[in-house]
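[1] Next one to model:
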Amino acid sequence: MTLQPRLSAACAALRRHALVTAGLLACGLVQAAEAPQTVTGLKTPESVLVTRDGRIVVSEIAGFGQDGDGRLSLVQPDGSLKTLVDQGLNDPKGLAELNGIVYVADRDRILKVDRDGVLLTFVPADAFPSPPKFLNDLVFDAEGQLYVSDSGDLLSGGGGGAIYRVSPHGEVTLLINEAQDPAIRNPNGLLFDRGNPKQLLVLDFGTGELLRLDLSQGVKLSKLASGFGGGDGLAQDKQGLLILSDWKNGKVFKLDLKRAGAQPVVYPQAFQASADLTLSADGKTILVPDMKAGTLVFLPK
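    Model prediction:
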């Protein structure tokens, strides 16, 4: 038997058993016409991260506002869950990685965790210029500076959002807030544009707008698109295609910003509350935490 039939047979076996595995990713996961693969048993999953070494890390809030019940889990090769951290987390949300360390936005502080699950505080609440209300998403720039969104009074329907920059030593400065520009109402998803490393993309939960923060000369804000309901997560493939999630309406969109006049295209898959998504290492699959369903869905891009 040649190698290719063996690979095809192995992929078929994985699909038949509906396993969400590294094997599925290597096989290209599933064809577009097939149903998405799903990991179950998560407790209010908010964000998912694929690390450089291939681990799939999910942040689980469990009960909002309940201290100590949050956790980080690893999706195992057979689709089961393994706990990475189950103590010391409150409402863990956005995840980012630098040099093998995973950083976590945990309500009003930023934590970091190593491969063994050792948890440390990187930025305490009192290091922020103003008391943070709802730290949400995280992203690193090319210089190793960390950016974090504070979604403000998101839970009560108010504004008060802000975006902060954090130095490698944990020093926090305000980048922009709602008082400076009303478009920054409840900023959520953050992402640096692959083709423009000084362009920070921001998806706002309160307005459903996709914004661009030009950091090349100070901070210049502009609107790129709208209609994303409760805008949540952002991801981008190597060709520049954006993937966006709408938490309120349970939708996932794709948007080609490089094409003039392009409009968002919604995926047919419906979610209860699609949260902070990411792409698989090969860029062929969208990993979508469904917060209310307690699942992680592997959606063919």
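[2] going forward, measure contacts and count neighbours with C-alpha atoms only.
    Noted.
[3] And stretch 234-245, what's buried?
    234-237, 241-245 (16 or more other Cα atoms under 10 Å).
[4] right, I mislabeled it, should have said stretch 163-171
    For stretch 163-171, by 16+ other Cα under 10 Å, it's 163-166, 170.
[5] pretty sure residue 83 is in a helix, no?
    No. Judged by DSSP: H, G, I helix; E, B strand; the rest coil, residue 83 forms no part of a helix; its state is strand.
[6] Could you also give me the structure for this second sequence? I'd like to compare it with the first:
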Amino acid sequence: MKHFTLLFAFLFIGLTSCKLNKKAPIQKEIVLNKLWETDTLMKTCEAVRYDKVKDVIYVSNMGNVPTDAKDGDGTMSIISTEGKTLNQNWVTNLNAPKGSNYYKGKLYIADIDAIIKIDIKSGSTEKIIKVENSIFLNDLDVDTNGHAYITDSRDSKVYKLVNDEVSVWLDLKGLNPNGILVEKDRVLVVSFSKGDFIAIDKNTKEQTVIATGIIKGDGIVPIKEGYIVSTWPGEIFFVDKTQPGVPAIKLLDTQEEKLNAADIGIIPDKKILLVPTFYGNKVVAYKIGYK
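    As a prediction, the model looks like this:
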């Protein structure tokens, strides 16, 4: 009887294991296939943002170096989803525009120590919101309520903009936060200095490491399987949302080509990744595929 019981137990475990394995999804390898690139007129392009309403892409051009100079040579361009330039100098007289996002007809842009509010219909600057004590505002994202979150990568702070009023949301001392992505209940940030990709609970401010090994992290975009994260020197990584805390998987490396990968964007419905190449002065698009 004892032997029969053990045999039954082993058979039960084996059958259960087989059943679970059949249900377990097979993770396909994500690959990036180049689709197109713009001309090289995007002077020091740092960030891109797809506007689903207008079906166009906004490009932040920082202009001449140094990139933190208040020299007024920064611009915003508009390109099509096929990489054609629609308006090279849509917005001018900016200093060093970087991360941006839109809400109800307004585009918000991080620009050194101010947030620039643009009326999308006219392309005119509606308001300049100074951020006191900020040093180098970098990336920006907007939630469904129209609240903007902005990183200061040189002062390790995250600011929050509500009704055109800005305040410090969180001090991330030593992290040097760069790329930012706002979700419903949390804010995701990638570090420029530590290589960590973290999630911050909106209510408790509790921090969780999602992935490691992303040195000089720059941009973040969401995909079904997790996230794609870029690094300024020219690397692009995949972060599997089902395996938090593990090293990210490298998808692309353009460092030998001397092409940076700054604040990336995405056209989600077409699964197209948009990469601003900074000193490469162009935007490159990749189809997100599988093998």
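[7] where does the TM-score land?
    Aligned and superposed, the two chains score 0.79 in TM-score terms (TM-score structural alignment, normalised by the length of the second structure); 248 aligned residues with a Cα RMSD of 2.0 Å.
[8] coming back round to it: greatest separation within the buried residues of stretch 234-245 of the first structure: which pair is it?
    The span of these, defined through Cα to Cα, is set by 237 and 245 at 14.8 Å.
[9] Please convert the buried residues of stretch 234-245 of the first structure to JSON lines, extending it with distance to residue 110 of the first structure.
    As requested, those are exported to JSON lines (distance: Cα to Cα, whole Å):
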{"residue": "234", "distance to residue 110 of the first structure": "20"}
{"residue": "235", "distance to residue 110 of the first structure": "21"}
{"residue": "236", "distance to residue 110 of the first structure": "24"}
{"residue": "237", "distance to residue 110 of the first structure": "26"}
{"residue": "241", "distance to residue 110 of the first structure": "29"}
{"residue": "242", "distance to residue 110 of the first structure": "26"}
{"residue": "243", "distance to residue 110 of the first structure": "25"}
{"residue": "244", "distance to residue 110 of the first structure": "24"}
{"residue": "245", "distance to residue 110 of the first structure": "23"}
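[10] What segments of the stretch 201-301 of the first structure are helices?
    Using DSSP state H, counting those that start in this stretch, no helices are assigned anywhere in the stretch 201-301 of the first structure.
[11] Tell me the one of the buried residues of stretch 163-171 of the first structure nearest residue 46 of the first structure?
    Nearest member of those to residue 46 of the first structure, counting by Cα to Cα, is residue 163, at 18.9 Å.
[12] residues contacting residue 49 of the second structure?
    Counting by Cα atoms under 8 Å, 6 or more residues apart in numbering, residue 49 of the second structure touches 57-59, 100-101, 264-266.
[13] just residue 139 of the first structure next, same as before
    95-96, 146-148, 190-192.
[14] In these, which residue is surrounded by the most others?
    residue 190 (29 neighbours; other Cα atoms under 10 Å).
[15] my guess is that one meets residue 135, correct?
    No. Look at residue 190 of the first structure against residue 135 with Cα atoms under 8 Å: they stay out of range, at 11.8 Å.
[16] how near is the equivalent of residue 158 of the second structure over in the first structure to residue 57 of the first structure?
    In the first structure, the residue matched to residue 158 of the second structure (TM-score structural alignment) is residue 163. As defined by Cα to Cα, to the nearest Å, residue 163 of the first structure lies at a distance of 24 Å from residue 57 of the first structure.
[17] wait, isn't residue 48 of the first structure in contact with residue 279?
    No. Assessed by Cα under 8 Å, residue 48 of the first structure is found out of contact with residue 279, at 9.2 Å.
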